[in-house]
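**Q** Need coordinates for the below:
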Amino acid sequence: MKKQTLNILYCLLAAFIMVSCQKNVKSTDAVPQAVSDDVLASIKAYGFSTSDVHPTDGGYIVEGDIFLSNDDLALKVSGPTLQVAKTEQYRTTNLVTGLPRIIKIKVSNLGAAFISGTDTAIARYNRLGLRITFQRITSGTADITIQGFNQGPSGGYITLGSSGFPTSAGKPYNLIQMNTNAQAYGANPNVLYVGSVIQHEIGHCIGMRHTDYMNRAYSCGGTATNEGTAGVGAIQIPGTPSTADPNSWMLACSNGGNRTFNANDIIALKYLYK
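**A** Next up is the predicted model:
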């Protein structure tokens, strides 16, 4: 998620393996460490911009909000490109299979706001009557674990959360990470805001790309940036609009408040999972 000086813009982001949320913050951190030419070449090979690369634990943040792990960058880019350059709801090539299916979610070692935020997100999905439903558990094996990490700002950025996309075996991505650092959500996180971020990250776990992945400037402002297919596909979902959709829960950036599904989001989810 990004926070600008005059206009607060919170990015809910996507990556091909890990999806992270960040915001810009005023920081007295040292100048970001240099990125090697080899790393920049790998980032470019995946189709991402190399003009704004920030090292972070385990990898790099590119284009302001996309996390690429060191393991991701070590892989050779291959395979077909599936891309539709409009502003609609998009899914990845892989989806959750074995429907109907209950996806169990466990919150591990996080505070009350994150637990309540998870319950908020789960309730919003379950009200749609999909063939995937969500259940928060406190013991046993979870399909998705939500856990915390504490990382302050680096180079003017702070990561708010991360997730990923379904596996080729039809399983949801199994991890959502939420930043517990006070500069991420504050000392007293707003439940509806936290819940909206978790709702968005769950969307990635079941195969949703950003609504404006092909032009993040639509919701984030600044220079037009295409996230690319990122090795997971970006397939337009029939029945969703071919014009701008300003209130989608999967827009790359929001105002950092309470955002849930709009009418077109519901069409997209029911097309995939009803």
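**Q** going forward, measure contacts between C-alpha atoms and count neighbours the same way
**A** Will do.
**Q** Going along the chain, name the helices of the stretch 1-150 of the chain.
**A** Along the stretch 1-150 of the chain, counting by DSSP state H, counting those that start in this stretch, helices occupy 37-45, 70-74, 112-126.
**Q** So which of the ones you listed is the most surrounded?
**A** Comparing the helices of the stretch 1-150 of the chain by mean neighbour count (mean count of other CA atoms under 10 Å), helix 112-126 ranks first with a mean of 19.
**Q** Please state the offset of it from the chain centre?
**A** 17 Å (CA atoms, centre = their mean, to the nearest Å).
**Q** same thing with stretch 186-203?
**A** From the chain centre to the centre of stretch 186-203 is a distance of 12 Å (CA atoms, centre = their mean).
**Q** now swap in stretch 73-90 and tell me
**A** The answer for stretch 73-90 is 16 Å, by CA atoms, centre = their mean.
**Q** now do stretch 103-112
**A** Its chain's C-alpha centre and that of stretch 103-112 lie 18 Å apart, by CA atoms, centre = their mean.
**Q** can you list the residues that contact stretch 206-225?
**A** With CA atoms under 8 Å, 6 or more residues apart in numbering as the contact definition, stretch 206-225 has outside contacts at 9-11, 13-14, 63, 85-96, 165-166, 172-173, 203, 226-228, 234, 245-246, 248, 250-254.
**Q** if we go to 7 Å?
**A** Stretch 206-225 is touched from outside by 9, 11, 14, 85, 87-92, 94-96, 165-166, 172, 226-228, 234, 248, 250-254, with contacts defined as CA atoms under 7 Å, 6 or more residues apart in numbering.
**Q** One more, so I can put them side by side:
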Amino acid sequence: MKKQHSFIFSILFTAAFVTLAACQKDQKPETAAQSEIPEETLAQIKAKGFSTNNVRAYNGGYIVENDIFLDQESLTTESSTPNVRIAEVEQYRTNNLVRNLPRVIRIKVSNLGAAYIQGTDLAIQRYNALGLNITFQRVTSGSANITIKGFYEGPSGGFITLGYAGFPTRNGNPYSSVNMNTHPQAYGSNPDVQYVGSVIQHELGHCIGFRHTDYMNRAFSCGASGAGNEGAGSIGAVHIPGTPTGPDAGSWMLACSNGGNQTFNANDIIALNYLY
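**A** The predicted structure follows:
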């Protein structure tokens, strides 16, 4: 998820947040970085159903839409699931979802401070309060399904990345990591637990198969500098029945956020209950 960053007044949060965008804070396109991405790779990203604006090479893969991580396997694996595209602002899922329900998803926080641990506990509490067929449990030892870890990256182009994650695997497991920015301009020197927890909540949404609510028109939450259609492609953007066909300002899966505490709204809960 991303968040827009003012160099006059520092804002604390935006989507990985794919955001919340999952994601990252919103960023303007970085033409220099973009020019370094091979055309073949950009074509693969587009075919998967993601915007090719502001693509960044990172850790052996690529961050797209500011908070979604695609590794080489994600780019080359073909999906056999039909894609559905609905040109509205509503709830969307990927083709792959977490399977073998009911299921407990174990989460470990690795080498991060107290605010990130407490934020993880807050996000877990919010999901578990819904009574879904997936529940989350934070563990301090043993194996984990999702590891929350840090990276350090300052603002660029007017935005700063708050966090990023990926989507479930083809065999029905959640994406295995959530990456949270530890740069002080992401969350400040004394991170607010509700703010951090809201970003983690958003990124966990990606891990279990949710796309951005405004994937068809990112300008809804990101403004003109973040406008664009993320596309469906082989990753999928499947409308979740029962969610609205108009703008949904309070959704926890909007591509960008102005910061602060943001949790599930009524339509988010409908979507989560429908899938899980």
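**Q** Minimum distance to Val53 of the first structure: which of the helices of the stretch 1-150 of the first structure has it?
**A** Minimum separation from Val53 of the first structure across the helices of the stretch 1-150 of the first structure (CA to CA) falls at helix 37-45, 8.2 Å.
**Q** Could you tell me how many residues sit around the counterpart of Gly239 of the first structure in the second structure?
**A** Using TM-score structural alignment, the partner of Gly239 of the first structure in the second structure is Gly242. Using other CA atoms under 10 Å, Gly242 of the second structure has 12 neighbouring residues.
**Q** Who's the closest spatial neighbour of Gly242 of the second structure, skipping the chain neighbours?
**A** Using CA to CA, 6 or more residues apart in numbering and skipping residues adjacent in sequence, the residue nearest Gly242 of the second structure is Ile270, 6.9 Å away.
**Q** And Asp192 of the second structure, by the same measure?
**A** Using CA to CA, 6+ apart, the closest residue to Asp192 of the second structure is Ala115 (6.9 Å).
**Q** Give the aligned equivalent of the one you found in the first structure.
**A** Alignment note (TM-score structural alignment): Ala115 of the second structure maps to Ala113 of the first structure.
**Q** my guess is that match contacts Leu192, does it?
**A** No - shown here, Ala113 of the first structure and Leu192 do not form a contact pair, counting by CA atoms under 7 Å, at 8.8 Å.
**Q** Check which helix or strand the nearest residue to Pro246 of the first structure once chain neighbours are set aside maps to.
**A** The spatially closest residue to Pro246 of the first structure, leaving aside those adjacent along the chain, is Ser219, at 7.4 Å (CA to CA, 6+ apart). Using DSSP states H and E, Ser219 of the first structure sits in helix 217-220.
**Q** residues in contact with the counterpart of Cys11 of the first structure in the second structure?
**A** In the second structure, the residue matched to Cys11 of the first structure (TM-score structural alignment) is Ala15. Taking CA under 7 Å, 6+ apart, we find Ala15 of the second structure in contact with 1-3, 21-26, 67, 161-163, 199, 255-257.
**Q** and Leu272 of the second structure, that one's in a strand?
**A** No - Leu272 of the second structure: not assigned to a strand; according to DSSP: H, G, I helix; E, B strand; the rest coil it is helix.
**Q** And stretch 85-97 of the first structure, what's buried?
**A** The neighbour-count check on stretch 85-97 of the first structure (16 or more other CA atoms under 10 Å) flags Lys86, Thr87, Glu88, Gln89, Tyr90, Arg91, Thr92, Thr93, Asn94, Leu95, Val96, Thr97 as buried.
**Q** wait, I meant stretch 23-37 of the second structure
**A** Buried residues in stretch 23-37 of the second structure (16+ other CA under 10 Å): Cys23, Gln24, Lys25, Asp26, Gln27, Lys28, Pro29, Gln34, Ile37.
**Q** Surely Phe134 of the first structure is in contact with Ala121?
**A** No - with contact defined as CA under 7 Å, Phe134 of the first structure and Ala121 do not form a contacting pair (9.2 Å).
**Q** Just confirm Leu42 of the second structure contacts Thr52, I think it does.
**A** Yes - Leu42 of the second structure is within contact range of Thr52, at 6.1 Å (criterion: CA under 7 Å).
**Q** sorry, back to before: so after the helix holding Ser219 of the first structure, what's the next helix or strand?
**A** Sequence order places strand 235-236 as the next helix or strand after helix 217-220 of the first structure, per DSSP H and E.
**Q** So which elements touch that next one?
**A** Contact here means 3 or more CA pairs under 7 Å, 6 or more residues apart in numbering; DSSP states H and E; on that basis strand 235-236 of the first structure packs against strand 90-91.
**Q** which strands and helices sit next to the strand it packs on?
**A** The contact analysis (3+ CA pairs under 7 Å, 6+ apart) places strand 90-91 of the first structure against strand 235-236.
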